Each structure stands twice: as structure tokens, then as C-alpha cells.
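>>> just to be clear, the model below is a prediction. Sequence and coordinates:
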Amino acid sequence: MEIDSPLPGTEPPRDCSRCPRLVALRQECQAEHPDWWNAPVPAFGDPDAWLALAGLAPGKHGANRTGRPFTGDYAGDLLFRALAAFGLSRGDYDARIDDGLTLDGAIIVNSVKCLPPQNKPAPAEIANCRPFFERQLAALPKVRVIVALGRIAHVAVLRATGARLAAHPFAHGAVHALPDGRHLVDSYHCSRYNTNTGRLTPEMFADVFRTALALHEEGV
């Protein structure tokens, strides 16, 4: 299976060896599920996007299985439903990489490209993947707003854009002006845990997109 990236030249190789722990997990998954993607997951969406969604990392039964960010797990159900509601997607999401879904004005770029154990990448693994993340943000000159899905993605965006971490604390719904002229909007991650516990409701998530759209319409 081959998947074309909307940002060619920015992705890690399929056999990326920067993180030994992630490589070991990848090899376990390849042996257990040889028909899965089981490789660094490329970006997905519109290369001319104004909105970038910064995710954490592939989920085992989601992106690591299908090869497309947030595709095939609960977080994707909520995310793609929100993208459709705000006119940022075309077609119907059916949790399959061949469902025909496309994004319009939005793109998803994960701060970590490979599946981490327990969905928790180590600090060194985040740092190892930062060059790819930075390269992808740099390849998106039309992006004016970035939504960080969770604290790890928030920090990754700040580091990638040269912003001071202490000056930009993570808080759901917070808006941060970045040194490169873009704006960062924070959101709790759209994980099943966060929604099941009530930490993130669909309305709270929708508010994040309303904020992003307002920034876009204001041309800030």
C-alpha cells in the first residue's frame, strides 16, 4: 500500500530508525498485523490550507492501521464530524482510507509520525520527529491558524515556531500569537477518554473551530 502525502519531501522514510522504541513497536505490529500500514503516517489534507490541525501521534487501531491521520478510531469520528460541520471537508468520512474523503482549507500534521506505546511518546521521540513537523509547517505558507489537539501538540507548535513556552501556557480555547505571524488555538485532544469523562464535549470542540474561523475571517 502506498499513500501520497500532500507535502512531498517533508515526510520521514517508511523505515525511519530515529526512535528505537517506536521501531520495536512498529516491528511488533508488522508481525502481528502485516496488512496494516505500520509506518510513519503522512500528513492528510489540503496543501493550500489556511488551517493546520496539529495532532499527537497515530493511534494503534486508527492511523497506524489505515495510514491516514485520525482514520479508524473514535478521535477521528469526532474530528471529521467537526470538519464537515464547518465546511472543511468534502465527501463522507467512513473510517477507511478509500472512503473518498478530502479536506478543503484544512490539513492534519502530527507532531509524532509513528505509533508510540500507550499513545505516549517520550520527550526524545518528540524531539526526534520535530524536524519533520517543522518542515511540514514551513511547507504550508497559507496556513494562518493552527489548532493544537492536546498539550504535546501545543508544545510542538511553540517549539517549531520559536515561541517561548512559558509565555504561552496550554488551556483549552486559548489563542496564542506566534512569532511567525500565525495564531495557535488550543484544544483538549478529541480522544475517547476526554469525551467519555466530559473533559471535552462536542460543543467545546466546536467552539475551537469557531475561534479558528473567526481568526481566519478577521485576516489576523
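Structure's in. What do you need? Numbering: from 1, shown residues only.
>>> CA atoms for contacts and neighbours, from now on please.
Fine.
>>> excluding its backbone neighbours, what's nearest the residue positioned nearest the centre of the chain?
Taking C-alpha atoms, centre = their mean, the centroid of the chain lies closest to residue 55, which sits 2.5 Å from it. Nearest non-adjacent residue to residue 55, counting by C-alpha to C-alpha, 6 or more residues apart in numbering: residue 110, 4.3 Å away.
>>> neighbours of that neighbour, how many?
Residues lying near residue 110 (other C-alpha atoms under 10 Å) number 29.
>>> tell me who's in contact with it.
43, 53, 54, 55, 56, 57, 58, 69, 133, 153 (C-alpha atoms under 8 Å, 6 or more residues apart in numbering).
>>> correct me, but the first one touches residue 9?
No - here residue 43 lies out of contact with residue 9, judged by C-alpha atoms under 8 Å, at a distance of 11.4 Å.
>>> higher neighbour count, these two?
Neighbour comparison, residue 43 and residue 9: the larger count goes to residue 43, with 27 against 12 (by other C-alpha under 10 Å).
>>> give the residue farthest from the middle of this structure.
No residue in the chain has its C-alpha farther from the mean C-alpha position than residue 31, which lies at 26.2 Å (C-alpha atoms, centre = their mean).
>>> take the one below as the second:
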Amino acid sequence: MTEPTTIAELDRQVAGCRACPRLVAWREEVAVVKRAAFRDETYWGRAVPGFGPADARLLVVGLAPAAHGANRTGRMFTGDRSGDVLYAALHRAGLASQPTATRIDDGLTLAGVRITAPVHCAPPANKPTPEEIRTCAAYLRRELELLAPTLRVAITLGAIGWSALLAVLATDGWIVPRPRPAFGHGRELVLSHPDGRALTLLGCYHVSQQNTFTGRLTPAMLDEVLARAVALGRAT
């Protein structure tokens, strides 16, 4: 397969991916069975590409599309409660044109930030396998390469995103400490590349219902991480 030379080409390639049989079977089964509340909707049922401009200074790295969220709507963090929390915070930070994300044609746009994931298909029980993460890593690597001229900060939502991003950066020549630093909410890690580039990683608890409903992640905590990311992006 030809390596994409633009973010738009990458997004099209991701959307057509069928590399992981377990994930393909699950996402397509969900698109047929559906959730009762969405029974009259046509599900996307494919791999979900990243969302946001090709000149983003900030990258938000989640985990994977939700079965009845992005797997239904075709856009990252769109149509589920995790997305409700994330986009409301992005709007407060001045990075999203509106605080809600309900469907792919709802008019939402992002400025200065792009959202992606280490796995682009909805996994059963929200748990991709290590092999599936490794298979999808080529897309994240290429996305980082295409964003390189402008990218300065990456926020990882949860430990899996943190680990997956560090693994990809290490294979792409970034100087990653060993042992690799553990994930933590509010954790800040500055990495350098032999070509002179620098990238700051910020850890943030995932915007999952489990975290937001229990108060492990509050709107104020998320706002604080985003404010730090915006400040770092402007300073570099």
C-alpha cells in the first residue's frame, strides 16, 4: 500500500483498513445489531480516521472508537458521553467551534488541535489486543510524521495511549528514556529528536464515563491539562 503524503490521504487509507480480522468482525457486527436507541440510524461500521486540521500544534491521543459512538457516527469521540466531556472542554479552551459533537455533519470544526487514537476500530469490551495496537501503529507513526512541521504537544488520554505513543515515537527516532516513564495524570514529559524537534507529552485520565462519573476526572482537571497544552503550544 502506498504511504500517504497528506493527512487527507491518510484519513482515507485508515477508513478503508481491514487489517485486523477480530476488529473488522466486531465493528461490522455492531453496525448491524445496533443499540436500540440508534436502530433507525446507519452505522459507519468502519475504521475511524483522525479528526482535525493538518497544521495542528496539539494532538489528543485517545484509545479507540466507541462501539456506538465513533463507530456509529464515523468521527472520533462523536455521539457518546466521552465525547460530550472532551468537546465541551475543547470548546472552553478555544479549540473547538462548538461544545457538542453529535454527528459527522453537525458543523463542528477544530482549530490548532487534532484528535486520533492508537487503534482506529472499535474493539470488543473497549480492549484492543497488543497485536492490534502494534498493527495500527503504522497509522499513528505516519500521522505524527505528517503533523511534524507544526506539532508541539500531545495529550494522551489514559495509560494505553501514553504507552502506544511512546512506542511509536521510539521507533521513529525520538529519544525516549528507558525505562519508559509511566503514565500519570498531569505527567509532563519533554522529548527530543535528533533533527532538533521537541515534543511535550501530557498525561490525562481518559474521558470515559467511569472516570467522569466517579469524579476521578473532573472538568476542572481536564481544563487544566488543556490550558497547559495550549500554553506550551504557543510558547514553542
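Here it is on my side, so go on. Quick caveat, the model's predicted, so the values are computed rather than measured.
>>> ok so, going back, now the residue farthest from the centre of the first structure: which helix or strand?
Using DSSP states H and E, residue 31 of the first structure maps to helix 20-32.
>>> corresponding residues in the second structure for the next helix-or-strand element following that helix?
Counting by DSSP H and E, the next helix or strand C-terminal to helix 20-32 of the first structure is strand 44-45. Counting by TM-score structural alignment, strand 44-45 of the first structure lines up with residues 51-52 of the second structure.
>>> can you check stretch 118-127 of the first structure too?
Stretch 118-127 of the first structure corresponds to residues 125-134 in the second structure, going by TM-score structural alignment.
>>> chain center to that stretch: distance?
Relative to the chain's own centre, stretch 125-134 of the second structure is displaced by 15 Å; criterion: C-alpha atoms, centre = their mean, to the nearest Å.
>>> and if you look at stretch 183-196 of the second structure?
17 Å.
>>> who does the helix holding residue 31 of the first structure touch, helix- and strand-wise?
Packing contacts for helix 20-32 of the first structure, counted by 3 or more C-alpha pairs under 8 Å, 6 or more residues apart in numbering; DSSP states H and E, involve no helix or strand.
>>> residues near the aligned partner of residue 68 of the second structure in the first structure, how many?
Under the alignment (TM-score structural alignment), residue 68 of the second structure pairs with residue 61 of the first structure. Residues lying near residue 61 of the first structure (other C-alpha under 10 Å) number 15.
>>> isn't residue 61 of the first structure right up against residue 72?
Yes - using C-alpha under 8 Å, residue 61 of the first structure makes contact with residue 72 at a distance of 6.6 Å.
>>> which parts of the second structure are strands?
58-61, 113-116, 153-157, 188-192, 198-204 (DSSP state E).
>>> mean neighbour count added to these, as TSV?
Shown next, in TSV, are the strands of the second structure (neighbours: other C-alpha atoms under 10 Å):
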stretch	mean neighbour count
strand 58-61	26
strand 113-116	23
strand 153-157	26
strand 188-192	16
strand 198-204	22
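>>> can you list those strands in a markdown table and add distance to residue 91 of the second structure?
Shown next, in a markdown table, are these (distance: least, C-alpha to C-alpha, whole Å):
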| stretch | distance to residue 91 of the second structure |
| --- | --- |
| strand 58-61 | 14 |
| strand 113-116 | 11 |
| strand 153-157 | 16 |
| strand 188-192 | 23 |
| strand 198-204 | 17 |
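>>> residue 135 of the second structure is nearest to which of the ones you listed?
Nearest of these to residue 135 of the second structure, taken as C-alpha to C-alpha: strand 113-116 at 15.3 Å.
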